[in-house]
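Undergrad: Coordinates for the following, if possible.
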Amino acid sequence: MSHKPHLSTPRGRGTAINPDNRFAPTRCEAYDDGWEQDVPPTRATEIRSETAKSVLTRNQSPDVGFDRSVNPYRGCEHGCIYCFARPSHAYWDMSPGIDFETRLIAKTNLAERLEQELSKPGYVPQPIALGVNTDAYQPIEREQQLTRQALEILLRFKHPVHIITKGSLVLRDLDLLVPLAEQKLVSVSVSLTTLDDELKRIMEPRAASPSARLRVLRTLHEAGVPVSVMCAPMIPMINDMELERMLEVAREAGARSAGYVLLRLPHEVATLFDEWLQEHFPLRAAHVMSLVRQSRGGKDYDSRFGSRMRGEGQFAQLLAQRFQLACRCLGYNRRDQNYGLDCTRFAPPGQQMSLI
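TA: Down below sits the predicted model:
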């Protein structure tokens, strides 16, 4: 009898599989006919260029504290197995699996388009979230420098920006972040998922190490850049037991506000995550998914506004209580809706000054 072959995940990647995206007109199913070799596929990172028509993405979700964002890249080399953005690769006829980690798209005209959009008559500034769908400081940013170009424009326009990252490359841009911070135009949120190096390696293979992320918090804080920590995602029986300790060490490193998100498994991510559990945590996989479903109304995922970030049920309620108690004990501030950023300084270069 034939069965699906198992492929172990190559070192440095989040998954070995490439499931069909949900828009594909046909489906392919691998099976083991006795000749298959259990050798994980190797895949070098491929970067494609995109000429974007627009780079400002509008958001109307009440679950997040921003209404616009900029994402320099599609796909993310960090390879986080749980990434909620993986399904977005289906819109480009690619798989949310290993394609998402290796077949990346860079918006090479980002600087030009961003400057044009910020210069439009009647544009009203609000904080731009930089790197929401995929990390703006993933490894390819080292050569592409699209994120740095965006920061240069935002500094020139005096436009507020909130950065979300788990990459240590953000420290490269201290020369831009410091003058932005001096004008209350920037804040940085560092995503901290675990303090266990081995868990980080299999869960977020090409993201910065836990110690490197704490160094980012410390360095930015000492430089006067406001920093917060985002414990996300919290995964039942995998990393949720680390919540209080992560909040503690982040506070010691300089974080002054904090947030968390319960694991989200939209569309194809559920399949990828289940495969990952079976490979790395086979003895607790069923328990993990049971707790996930208990927190999502019996399903792998509940996309409803108001519950998709926190979940519901006993486990989700307990997690929320633990987070709130830890924040009170550690002296974390309540996060401001606009991240404490100043929108009144906005001044497009060449704009005529008011005569009043």
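
Undergrad: going forward, measure contacts and count neighbours with C-alpha atoms only.
TA: Fine.

Undergrad: part of a strand, is residue 105?
TA: Yes: when DSSP: H, G, I helix; E, B strand; the rest coil is applied, residue 105 is found to be in a strand.

Undergrad: Count the residues that sit near it.
TA: 19 (other Cα atoms under 10 Å).

Undergrad: Relative to residue 237, how far out is it?
TA: Distance, residue 105 to residue 237, using Cα to Cα, to the nearest Å: 34 Å.

Undergrad: Flag every buried residue along the longest helix along the chain.
TA: For the chain, the longest helix by residue count, based on DSSP state H, is helix 314-330. Applying a neighbour-count criterion of 16 or more other Cα atoms under 10 Å, one finds 316, 319-320, 323, 326-327 buried in helix 314-330.

Undergrad: got it, and stretch 49-56?
TA: For stretch 49-56, the neighbour count (16+ other Cα under 10 Å) marks 55-56 as buried.

Undergrad: Alongside the first, I'd like the structure of this one:
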Amino acid sequence: MNTKSVIKGRGAQVNVPNKFFELSHEMRDDFLEFCHKEGEESDKNKTLYLEVFPKTIVNKVESVDVGMAYSMNVYQGCEHGCIYCYARNSHEYWGYSAGLDFERRILVKKDAPKLLEALLQKKSWKAHPIVMSGNTDCYQPAEKQFEITRKCLEVFLKYKHPVAIITKNALIIRDLDILKELSKDNLIGVNISITSLSEDTRRVLEPRTTTIAKRLETVKILSENGIPVNVMLAPIIPSINSHEILPLAKIVSEYGALSIAHTIVRLNGAIGEIFTDWIYKTMPDKAEKVLHQIESCHGGTLNDSRFGTRMRGEGKIAEQINNLVSLARKKYFKNKGMPKLNMQLHEQYKDGQLKLF
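TA: Have a look, this model is predicted:
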């Protein structure tokens, strides 16, 4: 690893230009030299939390490639810093870069619980699983301070409404009390993202995430408390974690996971430039190989937006990855599966309490 040029604790190493802006900022060498001579920091590398005030919190998901119809994101941007994150592009809509800004400018929606409650009370709303973290992780470090996710879970419990969670943070265990209550009525499903069993790989791919040991422990604790867990082996990146599919599947099954899911990495929009810059700085010896193998999975390009193929890829390498996942399911998840969430109770709890008549 070329540690001299790596910004510690961050995934992205640059702020790429926002495609919606005509102008862009550049960190010039003469400015960096001036800071060095003056003993000043050119970049303080601090995370800022910025409150925003959306009018709605639940989004209808139009993509046919993801297994969700509705999602909600109580934070925009994510301090976890996963270099491959598809959500980076969405930060451009808020006026920021998909690079370092995505990790250091976290938008906080404190009104999320109130907005969620207003939606669930509507007569026109029919229960359907809502996924927390369809875009950014609802248990990222900001949640420890703001507790917005916990407050939203309290709303789901009050109205007996099904909810699913996607996270890679062990902070979810803090809310075990609410999750257990939701699970009594089959109203909760949890998806834990685990991309590698190697701490070295995790640190470079996902610099501010929970350790692998803690994530495995989280799968075990949730499972032992009757909360169904699916593990996301996502994304699979050729020559970085593609060799770990079977070992990952085996261990998460032993820790209690009921199923696994996967995607093959795709580097859409600004992520292609961010990832390319990152891999040449962190893995220079294998950068060309990894980039070419990713391209081979997506018709010769890093930027694959084709519905139907973008998540699973194509070509020999993608076929090998998909076949390995199929084998892992047959070998380690036979007669296992995630239960369907209960959508029958909510109508009786439209007002937050059981209707007797």
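
Undergrad: So after superposing, what's the score?
TA: For this chain pair, the superposition-based TM-score is 0.93 by TM-score structural alignment, normalised by the length of structure 1; 348 aligned residues with a Cα RMSD of 2.0 Å.

Undergrad: ok, residue 33 of structure 1 - how many residues close by?
TA: Neighbourhood size, residue 33 of structure 1 [other Cα under 10 Å]: 11.

Undergrad: Just the strands from the stretch 101-250 of structure 2, written as ranges.
TA: Shown for the stretch 101-250 of structure 2, the strands assigned by DSSP state E, counting those that start in this stretch span residues 105-108, 130-132, 163-167, 188-193, 229-236.

Undergrad: any chance of those in JSON lines, with distance to residue 91 of structure 2 too?
TA: Formatted as JSON lines, these follow (distance: least, Cα to Cα, whole Å):
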{"stretch": "strand 105-108", "distance to residue 91 of structure 2": "9"}
{"stretch": "strand 130-132", "distance to residue 91 of structure 2": "18"}
{"stretch": "strand 163-167", "distance to residue 91 of structure 2": "19"}
{"stretch": "strand 188-193", "distance to residue 91 of structure 2": "21"}
{"stretch": "strand 229-236", "distance to residue 91 of structure 2": "20"}
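
Undergrad: Nearest to residue 204 of structure 2, out of the ones you listed?
TA: Minimum separation from residue 204 of structure 2 across the strands of the stretch 101-250 of structure 2 (Cα to Cα) falls at strand 229-236, 14.3 Å.

Undergrad: Identify the residue range in structure 2 corresponding to the longest helix of structure 1.
TA: Mapped onto structure 2 using TM-score structural alignment, helix 314-330 of structure 1 covers residues 316-332.

Undergrad: before we move on, what about stretch 156-171 of structure 1?
TA: Aligned using TM-score structural alignment, stretch 156-171 of structure 1 spans residues 158-173 in structure 2.

Undergrad: With structure 2 overlaid, how far apart is the helix or strand that contains residue 260 of structure 1 on average?
TA: For residue 260 of structure 1, the element it lies in under DSSP states H and E is strand 257-262. When structure 2 is superposed, strand 257-262 of structure 1 averages 0.6 Å from its matched positions, counting by mean Cα distance after the TM-score superposition for structure 1.

Undergrad: Which strands or helices does that strand pack on?
TA: strand 227-234, helix 314-330 (3 or more Cα pairs under 8 Å, 6 or more residues apart in numbering; DSSP states H and E).

Undergrad: List the contacts of it.
TA: When contacts are defined by Cα atoms under 8 Å, 6 or more residues apart in numbering, strand 257-262 of structure 1 is touched by residues 227-235, 247, 308-311, 316, 323, 327, 332-335.

Undergrad: which bit of structure 2 covers it?
TA: Aligning strand 257-262 of structure 1 against structure 2 (TM-score structural alignment) gives residues 259-264.

Undergrad: list the contacts for the alignment partner in structure 1 of residue 93 of structure 2?
TA: Correspondence of residue 93 of structure 2 to structure 1, assessed by TM-score structural alignment: residue 91. Contact analysis of residue 91 of structure 1 by Cα under 8 Å, 6+ apart lists residue 23.

Undergrad: And what about residue 91 of structure 1, helix, strand or coil?
TA: Assignment for residue 91 of structure 1 (three-state DSSP): helix.

Undergrad: Let me know the distance separating it from residue 53 of structure 1.
TA: Taking Cα to Cα, one finds residue 91 of structure 1 at 16 Å from residue 53 of structure 1.

Undergrad: now do residue 219 of structure 1
TA: 36 Å.

Undergrad: what's the distance between the residue of structure 2 most remote from its centre and residue 125 of structure 2?
TA: No residue in structure 2 sits farther from the centre than residue 357, which is 41.8 Å out by Cα atoms, centre = their mean. Relative to residue 125 of structure 2, residue 357 of structure 2 is positioned 20 Å away (Cα to Cα).

Undergrad: same deal with residue 234 of structure 2?
TA: According to Cα to Cα, residue 234 of structure 2 and residue 125 of structure 2 sit 32 Å apart.

Undergrad: same thing with residue 75 of structure 2?
TA: Residue 75 of structure 2 sits 23 Å away from residue 125 of structure 2, going by Cα to Cα.

Undergrad: Residue 87 of structure 2 against residue 103, yeah?
TA: No: using Cα atoms under 8 Å, residue 87 of structure 2 makes no contact with residue 103, being 10.9 Å away.

Undergrad: And these two? Which one has more around it.
TA: When neighbours are counted by other Cα under 10 Å, residue 87 of structure 2 and residue 103 differ, and residue 103 comes out ahead with 27 against 20.

Undergrad: what's the matching residue for that one over in structure 1?
TA: Matched by TM-score structural alignment, residue 103 of structure 2 corresponds to residue 101 in structure 1.

Undergrad: In three-state terms, label the closest residue to its match other than its chain neighbours for me.
TA: Nearest residue to residue 101 of structure 1, sequence neighbours excluded (Cα to Cα, 6 or more residues apart in numbering): residue 77, at 4.5 Å. Classification of residue 77 of structure 1 using three-state DSSP returns coil.
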